[in-house]
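[1] Turn this into a model:
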Amino acid sequence: MNEIFKRRSIRKYQSKPVEKEKINELLHAAMAAPSAGNEQPWHYIVIDDRNILNNIANTHPHAAMLKEAPVAILVCADLTKEKYEGFWVQDLSASTQNILLEAVSLGLGTVWVGVYPNENRVNEIVKIFGLPSNIIPFSIVAVGYPDEYKDEADRYDEDRVHYNKW
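    Next comes the predicted model:
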């Protein structure tokens, strides 16, 4: 539970680069996510090119933090891997969350930047990366050493819990 409560959206980063070993650990965590029928419909693009990060920040209305982040991970769906149509959204959500939680354990800060299902955002990311038609960009995770700190958050609300019926 420690990583779950410590995970917060971090949008300010130190200029310190993130070690390749830590990026590799994030990717291992991402690919450990559950998926419908074990289809594992994911691909990842690690982005550490400052020009590309800035380009995304300039085209995506909620990605300004990429101008500071030393690295980001683009999480994509491969529709040719789909066994159960449409469930890739859940699969990639779990994969993205795994990245966020593993980052906490590594002392990194992250924020989930949504791409899918916004058609304009999807199209911009497809253009920037030259993605083939079977690859759908789902999310971008900004990654870096945090330059802001937020208190842990326990958002439990008993009023939202129901047993056996509404």
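[2] From now on I want contacts and neighbour counts done on CA atoms only, so please keep to that.
    Noted.
[3] Could you tell me which residues within stretch 46-54 count as buried?
    Neighbour-count burial for stretch 46-54, counted by 16 or more other CA atoms under 10 Å, picks out I47, D48, L53, N54.
[4] Generate a markdown table for the residues you listed, with distance to E3 and secondary structure as supplementary columns.
    A markdown table is the format used below for the buried residues of stretch 46-54 (distance: CA to CA, whole Å; DSSP: H, G, I helix; E, B strand; the rest coil):
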| residue | distance to E3 | secondary structure |
| --- | --- | --- |
| I47 | 24 | strand |
| D48 | 25 | coil |
| L53 | 27 | helix |
| N54 | 29 | helix |
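[5] Looking at those, spot the one nearest V113.
    L53 (12.5 Å; CA to CA).
[6] this one as well, want them side by side:
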Amino acid sequence: MKTSTVLIVILALAVVALVARLFFFSKSTSSAASAVMENLMTRTSIRAYQDRPVEDEKVEQLLRAAMAAPTAGNRQPWKFVVIKDKQTLKAISGHFNTMKMAEHAPLAIVVCGDMDNTYPADGRDYWVEDTSAATENLLLAAHALGLGAVWCGIYPMQERVAYLKDLLGLPENIVPLNVVPVGYPAENPKPKDKWKPANIHYEKWNGGDSAVR
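    Take a look at the predicted model:
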């Protein structure tokens, strides 16, 4: 076989291999995107948990996901308190009518803002947005890991803030945003369909009319 023919064959094989690789990469990327969207659209609040501990490795994954969230000026003004103590969980459950599930959860994560590490000046309250982004990441990660969780608000209700700061011994500069009970689900509620085209506008408000296309 002539050298030129060999080169043509090799080149043809390389092209085939490249096309196949691109095809499978595209398919893999599409599959990954579908998995992400599925996780987003099927996550829902879970308030009943199995009597089963959550592995430390998964707790760390939740916290890593939370800390991957964006923050204003990359200040990362968050702190997290992981609670496994049954008496503390029972105290939270007993004090807050909206957090009865905490007593039966294997753990809860309190997402807090560090007032000594916020965006400066008028941007100080960006800590609420930053820690909220972290919380959403945590909730989505929990769902992806086969866990269930629910966002229970603390801030800005000052009585709730004061009680939790005292219960957990939080420093003055640390403000709890929420409590997130976490565990293996003992229920399977159907996710709510929250898609409302009327809430969307393009370019301008257009007199309040929906501008969905």
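[7] ok, back up a step: name the nearest of the buried residues of stretch 46-54 of the first structure relative to D78 of the first structure.
    I47 (18.5 Å).
[8] what residue lies at the spatial centre of the second structure?
    Nearest residue to the geometric centre of the second structure (CA atoms, centre = their mean): N137, 1.8 Å.
[9] Let me know the secondary structure of E57 of the second structure.
    Using DSSP: H, G, I helix; E, B strand; the rest coil as the criterion, the local structure at E57 of the second structure reads helix.
[10] Tell me the spacing between it and K79 of the second structure.
    19 Å (CA to CA, to the nearest Å).
[11] Those two: who's more crowded?
    Neighbour totals were compared for E57 of the second structure and K79, and K79 leads with 15 against 8 (other CA atoms under 10 Å).
[12] can I assume that one sits in a strand?
    Yes. Checked against three-state DSSP, K79 of the second structure lies within a strand.
[13] If you drop the residues flanking it in sequence, what lies closest to the aligned partner of it in the first structure?
    Matched across to the first structure, K79 of the second structure falls on H43, judged by TM-score structural alignment. In this structure, H43 of the first structure finds its nearest non-sequential neighbour in C76, 5.1 Å apart by CA to CA, 6 or more residues apart in numbering.
[14] Output the residue interval of the second structure matched by the strand ranked longest in the first structure.
    The longest strand of the first structure (DSSP state E) is strand 135-144. Residues 174-183 of the second structure are where strand 135-144 of the first structure lands when matched by TM-score structural alignment.
[15] Need the residues that contact that stretch.
    Contact with stretch 174-183 of the second structure is made by 47, 49-50, 52-54, 79, 101-102, 105-115, 128, 131-132, 142, 147-156, 161, 164-165, as judged by CA atoms under 8 Å, 6 or more residues apart in numbering.
[16] That stretch: average distance to aligned residues in the first structure?
    Here the mean offset of stretch 174-183 of the second structure against the first structure after fitting is 0.5 Å, by mean CA distance after the TM-score superposition for the first structure.
[17] Pull out the buried residues from that stretch.
    I174, V175, P176, L177, N178, V179, V180, P181, V182, G183.
[18] got it, and stretch 151-164 of the second structure?
    W151, C152, G153, I154, Y155, R160, V161, L164.
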